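**Q** Here is my input; please provide its structure:
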Amino acid sequence: MRLGEEHQELRTAVRSLLARHEGAAAWGPLTRQIGAAGLAVPEEHGGAGCGPVEVHVVMEELGRVLAPLPYLGSAVLATQALLAAGDTELLPVLADGRATGTLAWAENGSWCPEDVHARAVHGPGGWRITGVKEHVLDGAGAGVLLVVARTDAGLALFHVPPESGGVTRTALTTMDLTRPQATLSFDGAEARAVGGDAGQALARVRDLACTALAAEQVGAAERCLEITVAHVKDRVQFGRPIGSFQAVKHRLADAFVRVESARSAALGASWAAADGSPDLPRYAAVAKSVCSEAFSAVAGEMIQLHGGIGITWEHDAHRYFKRAHGSAQLLGSPARHRGRMAESVIGPCGPGAGRSA
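**A** Here you go, the predicted structure:
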């Protein structure tokens, strides 16, 4: 599971661009110069025709700098939802960055299909949606809103024009300020059905999103370790760098093993997705669980080994720690994904066991 020369070139290009353009200002150059928004979009719909491994590379680099960009919500969740549903009408505007998209899915803090209560009703004027969606990535500013709602026939995916009546978007003040989220309320909002039964489509979108998020977590964890290693080389206590103390070496060695183990899990899921493996759900669950816990642990070590400065606003340590906590819960907690792995091996194991994240 090694990245090829083209992947390394993509990594270099993305890292260089992010070094020149900080924060939200990177989105335009990233889409225009590298075509990152359309990496996973087929060429006939304006994209690059690449796949999950290329997305993995970009997500790692975005994770390293905690880029506050709508990549996960637009280039992964929204794009993959359209591809899985077989609806390509909106793909060109997402692929070239003319608009960003998002997938409004979660309700009551859950990404379980069983917990979707938003209702879509078909009448003389078409479909109308009523309900509330939480944790919508970049939901306050996305131009393409895709909404998961329940119909009499089951779950379905809908496109809701954001400017239509009955849509209220409320930006949230989140602990992780680098990951904008919003609550979306729909009160009889006009909608267009996208594809048919969304059950299988959402399962694939979840796996691909978990795979991409795991790559982001690896990139961020790796950067935490780099910053911490540099600090313990420079920080002097008792006349010697604290990195020379055996206890500190052991903690850094453990952190290194966590990062590399997480990298293997994330790459395994990306390659499984690229190869169309039927085991992707298991690989994705492993990656989301392992990478979430590795990032949280390494970010925690970063805080500890920096001492007091690690919790000051001026240092980046607290930003990585907050991203680690937030991303661990996004798309389902590590415990939920371990439950998915258990179900794939031994089947449902009790009340509520089938409620996959």
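**Q** hey, let's count contacts and neighbours off CA atoms from now on
**A** OK.
**Q** residues touching the residue lying closest to Arg15 once chain neighbours are set aside, list them.
**A** Ranked by CA to CA, 6 or more residues apart in numbering and with sequence neighbours excluded, the top spatial neighbour of Arg15 is Glu61, at 6.1 Å. Contacts for Glu61 (CA atoms under 8 Å, 6 or more residues apart in numbering) come out as 11, 14-15, 216, 219.
**Q** What remains of the residues you listed if I keep only buried residues?
**A** 11, 14-15, 216, 219 (16 or more other CA atoms under 10 Å).
**Q** So which residue is smack in the middle of the protein?
**A** In the chain, the C-alpha nearest the mean C-alpha coordinate belongs to Leu213, at 3.7 Å (CA atoms, centre = their mean).
**Q** Which residues are in contact with it?
**A** 59, 72, 288, 327.
**Q** Would you mind measuring from it to Leu155?
**A** Using CA to CA, to the nearest Å, one obtains 24 Å as the distance from Leu213 to Leu155.
**Q** where along this protein do the helices fall?
**A** 5-20, 27-33, 52-64, 79-85, 91-95, 199-234, 246-274, 280-306, 317-329, 334-346 (DSSP state H).
**Q** So for Gln181, which of those sits nearest?
**A** helix 317-329 (11.0 Å; CA to CA).
**Q** I'd like the structure of this one too, to check against the first:
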Amino acid sequence: MTALHQPAATPDLLYSETEEDLRSAVRSLLADRADAPTVLARAESDTPYDPRLWQALAAGIGAAGLLVPEKLGGQGASHREAAVVLEEIGRSVAPTPYLTSAVVATATLLALGTEDGPAAELLTGLASGRRVAALAVPFATPPAGATGATAAAADGVLDGTVTAVADAATADVLLVPTPQGLYAVEAAADTVTVDPLVPLDLTRPLATVILSGATGTPLATGGAAADAVRRGLLAGAGLLASEQLGLAEWCLTETVRYTRERHQFNRPVGSFQSLKHRMAQLWLEVVSARAAARNAADALATGSPDVPLAVAVAQAYCSKVAVRAAEECVQLHGGIGMTWEHPAHLYLKRAKADSIAYGTAGSHRAAVAELAELPAP
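**A** Reported below is the predicted structural model:
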């Protein structure tokens, strides 16, 4: 008698009490230190990141170590809790390196194991918030598309250029994938040049990283290195959906609030049927985006075999919803929505930039087709 196929466990899309408590703490912090005027002012400056905000979020609340085991100084939590943090970061478009350091770089190192070694030492520094890491790949790299853009000699000397690396200018250490393996490089070394670029999203800086004989600490070689990078990018793509969800929720909430207060012909503009229909449709899309994002976070947290499919579905859907929500926010705010003084443009730029981060929606739809054995779009 053959064993019956056991279906995957039903995902838990609801928020636990612990997750709601974490949300309250993060939202309170961001409301105090990353409100709209503060983010607008920092976006227009040369230093969008506030080190005090990062320390309060990373060390004060302990958000930087959510994915890191307790034995390495972390919280020993899961991707579900990290997803809640990213929802709140998306809601405020707060300029922090949380996604790139506390999720992508951390998940990459965790995939190498947590035994004694350079990876474990780096994880301890990241969990405490004392150090910030960035995976040195273009921000648009999909989980299955990471290839080493640098060459490494036998003694760990690296040469090459990587463009559009997110948060490279803020990182203390760069995780550099090469055809030979994965290396950790100190960003402050004389042999490392980080040239800032002018990004569309001013709240998440991009930079070109140039390595000229940089000395790297080997972390992994061969297939282990490639798998670690893939898993790091997969976690980043999956939890990016939660950031997009938070962004879309803010845009919807702010648009509803504004259309209730704004009057034309002695009536709130939100009472006009055409606008009601647009906001109702957007609400339906945001609810669906929440289900997709929570499913991806839960799959990552439980180590489900459906992680690649859940992540691809979440990115294929949530990136579109975030852009649509931001566009509706700008348009339904009328003239004020077109000004630099209103934060709506920050949300639109973040949504547009996120829509190509860790793979475009089209590449994720193709991944869904392949994983589900359906005809490609």
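**Q** circling back to that earlier point, include distance to Ala171 of the first structure when you put the helices of the first structure into a markdown table, please.
**A** Supplementary listing: the helices of the first structure in a markdown table, determined by distance: least, CA to CA, whole Å:
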| stretch | distance to Ala171 of the first structure |
| --- | --- |
| helix 5-20 | 25 |
| helix 27-33 | 20 |
| helix 52-64 | 22 |
| helix 79-85 | 22 |
| helix 91-95 | 21 |
| helix 199-234 | 22 |
| helix 246-274 | 30 |
| helix 280-306 | 25 |
| helix 317-329 | 16 |
| helix 334-346 | 26 |
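**Q** Out of these, flag the one nearest Thr174 of the first structure.
**A** helix 317-329 (8.9 Å).
**Q** which residues in the first structure does stretch 89-107 of the second structure align to?
**A** The aligned range for stretch 89-107 of the second structure in the first structure is 62-80, by TM-score structural alignment.
**Q** typo on my end, stretch 336-351 of the second structure
**A** Mapping stretch 336-351 of the second structure onto the first structure (TM-score structural alignment) gives residues 309-324.
**Q** Any idea how far the matching stretch is from the middle of the chain?
**A** Stretch 309-324 of the first structure has its C-alpha centroid displaced from the chain centroid by 20 Å (CA atoms, centre = their mean, to the nearest Å).
**Q** just stretch 315-322 of the second structure next, same as before
**A** Distance, stretch centre to chain centre, for stretch 315-322 of the second structure: 13 Å (CA atoms, centre = their mean).
**Q** which residues in the first structure does that stretch match up with?
**A** Per the alignment by TM-score structural alignment, stretch 315-322 of the second structure matches residues 288-295 in the first structure.
**Q** who touches that stretch?
**A** 210-211, 213-215, 217-218, 220-221, 255, 258-259, 261-263, 265-266, 324, 327-328, 333-335, 337-338.
**Q** buried subset of those?
**A** 210-211, 213-215, 217-218, 220-221, 255, 258-259, 261-263, 265-266, 324, 327-328, 333-334, 337-338.
**Q** Would you mark the buried spots in stretch 268-276 of the first structure?
**A** 268-274.
**Q** distance between that stretch and the chain's centre?
**A** On CA atoms, centre = their mean, the centre of stretch 268-276 of the first structure falls 16 Å from the chain's centre.
**Q** so it aligns onto which residues of the second structure?
**A** The alignment of stretch 268-276 of the first structure onto the second structure (TM-score structural alignment) spans residues 295-303.
**Q** and Thr193 of the second structure, what does it touch?
**A** Contacts of Thr193 of the second structure (CA under 8 Å, 6+ apart): 187, 208-211.
**Q** Looking at the residues you listed, which is nearest His277 of the second structure?
**A** Thr208 (44.0 Å).
**Q** check contacts around the closest one.
**A** Counted by CA under 8 Å, 6+ apart, Thr208 of the second structure has contacts 161-165, 168, 193-197.
**Q** what about 7 Å?
**A** Thr208 of the second structure makes contacts with 162-165, 194-197, as judged by CA atoms under 7 Å, 6 or more residues apart in numbering.
**Q** Just give the nearest non-adjacent residue to it, would you?
**A** Thr163 (4.3 Å).
**Q** Kindly report the same for Arg251 of the first structure.
**A** Leaving out its chain neighbours, the residue that sits closest to Arg251 of the first structure by CA to CA, 6+ apart is Glu301, at 7.7 Å.
**Q** quick one: the one you found from Lys322 of the first structure, how far?
**A** 13 Å.
**Q** who's more crowded, these two?
**A** Just comparing Glu301 of the first structure and Lys322: by other CA atoms under 10 Å the higher neighbour count belongs to Glu301, 23 against 20.
**Q** Which position in the first structure pairs with Leu67 of the second structure?
**A** In the first structure, Leu67 of the second structure lands on Ala40 (TM-score structural alignment).
**Q** And Arg42 of the second structure, by the same measure?
**A** Under TM-score structural alignment, Arg42 of the second structure pairs with no residue in the first structure.
**Q** and Arg42 of the second structure, that one's in a helix?
**A** Yes - assignment of Arg42 of the second structure by DSSP: H, G, I helix; E, B strand; the rest coil places it within a helix.
**Q** Can you report how many residues lie near it?
**A** When neighbours are defined as other CA under 10 Å, Arg42 of the second structure has 19 of them.
**Q** sorry, back to before: which of the buried ones among the contacts of Glu61 of the first structure lies closest to Leu103 of the first structure?
**A** Nearest to Leu103 of the first structure among these is Glu216, at 18.6 Å by CA to CA.
**Q** What's the match for the closest one in the second structure?
**A** Matched across to the second structure, Glu216 of the first structure falls on Glu243, judged by TM-score structural alignment.
**Q** any idea how far its match lies from Ala297 of the second structure?
**A** 11 Å.
**Q** One more: Ala166 of the second structure?
**A** Counting by CA to CA - Ala166 of the second structure and Ala297 of the second structure are separated by 22 Å.
**Q** Then Pro118 of the second structure?
**A** 28 Å.
**Q** and what of Val209 of the second structure?
**A** 30 Å.
**Q** same question, Cys329 of the second structure
**A** Separation of Cys329 of the second structure from Ala297 of the second structure (CA to CA): 26 Å.
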